[in-house]
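**Student:** one predicted model, sequence on top.
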Amino acid sequence: MIQFIDTQKENLIAAMLSDKLDEENLKTVHERIHQIIDKGHKVDFYFEMENFEGYTLKGFWEDIKTDAAHINDYGKMAFVGEKKWQEWAAKATDFFTSSEVKYFDLKDKEQAKIWISK
């Protein structure tokens, strides 16, 4: 499930992720990506993961397609989580993109919000 968080930064997609993300969840994110890049901005992300279990198979596929199409449109990414595999996923994302990617433990989410807002 995705619960979007309102922010003051117009090129930031901020959301709380929980349970499993499905294809419809990812299509919603994709629409928001287009809203930002259509204004000529790079897209920054803040994802706070609590009780997050990953993706359904169709959700994972939708995420890969979206990232492949927009990888050069991404700016900074803050991943905030509670599990080691989430930290690993953030490091893998950093390896495959030219974006600045940082992982923060859930207890450090305020620090993550400051970092992504700059």
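**Tutor:** Arrived safely, thanks for sending.
**Student:** please count neighbours and contacts with C-alpha atoms only from this point.
**Tutor:** OK.
**Student:** surely Lys58 meets Leu21?
**Tutor:** No: contact criterion C-alpha atoms under 8 Å: Lys58 and Leu21 do not qualify, at 9.0 Å.
**Student:** give me the helices and strands touching the helix or strand containing Gln35, please.
**Tutor:** Secondary structure assigned from DSSP states H and E places Gln35 in helix 23-37. Under the contact criterion of 3 or more C-alpha pairs under 8 Å, 6 or more residues apart in numbering; DSSP states H and E, helix 23-37 touches strand 12-21, strand 43-55, helix 57-70.
**Student:** any chance of these in JSON lines, with distance to Glu82 and mean neighbour count too?
**Tutor:** Formatted as JSON lines, the helices and strands packed on helix 23-37 follow (distance: least, C-alpha to C-alpha, whole Å; neighbours: other C-alpha atoms under 10 Å):
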{"stretch": "strand 12-21", "distance to Glu82": "11", "mean neighbour count": "19"}
{"stretch": "strand 43-55", "distance to Glu82": "7", "mean neighbour count": "20"}
{"stretch": "helix 57-70", "distance to Glu82": "20", "mean neighbour count": "15"}
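**Student:** okay, those in TSV with distance to Ile37 next?
**Tutor:** Converted to TSV, the helices and strands packed on helix 23-37 look like this (distance: least, C-alpha to C-alpha, whole Å):
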stretch	distance to Ile37
strand 12-21	11
strand 43-55	7
helix 57-70	9
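**Student:** here comes the other one, which I'd like you to weigh against the first:
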Amino acid sequence: MFQYLNEHTEELVAIRVTGKLDQHDYASLIPEFENKIRQYGKINLYWEMVDFTGWQPEGLLEDLQFDARHADDYKKIAMVGDERWEEWMTKLMKPFSSAEIKYFDLLEREQALSWIQEKRL
């Protein structure tokens, strides 16, 4: 399951994920991502994981297909969590995207939000 955060504005997709993501979550998420990509070109992603346990098989398939189509449509990605596997997952993402990708611990949430929202010259 997911929820949009207050910081979800303009070219920033800011969401908190919990539990397991499934195809129904992606049926809502994908149109929002694609709309922002159409509107702004490259976007930023703040992905906060709280008690996140991964994906249902159908959700994982949706995620992988979306990521393959849009790997170069991100400027920056902030992955925020508190599990070792979430940090590893972040490292695995880097070779497949041109985005600047950083992992932050949940205790560094404010730092992650500042980083993802800072504008480049």
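**Tutor:** Happy to help now that I have it. This one's a predicted model, so the numbers in the text were calculated from it and none came from an experiment.
**Student:** how much does whichever helix or strand Glu110 of structure 1 is part of stray from structure 2?
**Tutor:** Glu110 of structure 1 belongs to helix 109-117 when assigned by DSSP H and E. By mean C-alpha distance after the TM-score superposition for structure 1, the fitted helix 109-117 of structure 1 averages 0.2 Å away from its aligned residues in structure 2.
**Student:** just how off-centre is that helix within its chain?
**Tutor:** 14 Å (C-alpha atoms, centre = their mean, to the nearest Å).
**Student:** ditto for stretch 98-111 of structure 1
**Tutor:** Distance, stretch centre to chain centre, for stretch 98-111 of structure 1: 11 Å (C-alpha atoms, centre = their mean).
**Student:** in structure 2, what residues pair with that stretch?
**Tutor:** Mapped onto structure 2 using TM-score structural alignment, stretch 98-111 of structure 1 covers residues 98-111.
**Student:** just to revisit the earlier point, what's in contact with the helix holding Gln35 of structure 1?
**Tutor:** 1-2, 10-11, 13, 42-43, 56, 58-63, 66, 73 (C-alpha atoms under 8 Å, 6 or more residues apart in numbering).
**Student:** what's the helix or strand for Ile101 of structure 2?
**Tutor:** According to DSSP H and E, Ile101 of structure 2 maps onto strand 100-105.
**Student:** how big is the offset of that strand relative to structure 1?
**Tutor:** Strand 100-105 of structure 2 sits 0.3 Å off on average (mean C-alpha distance after the TM-score superposition for structure 1).
**Student:** tilt between that strand and strand 43-55?
**Tutor:** Relative orientation of strand 100-105 of structure 2 and strand 43-55, computed by axes from the mean of the first three to the mean of the last three C-alpha atoms, to 10 degrees: 50 degrees.
**Student:** how about strand 100-105 of structure 2: buried residues?
**Tutor:** Within strand 100-105 of structure 2, the residues scored as buried using 16 or more other C-alpha atoms under 10 Å are 101-105.
**Student:** nearest to Asp82 of structure 2, of the residues you listed?
**Tutor:** Asp82 of structure 2 has its nearest neighbour among the buried residues of strand 100-105 of structure 2 in Asp105, at 5.4 Å by C-alpha to C-alpha.
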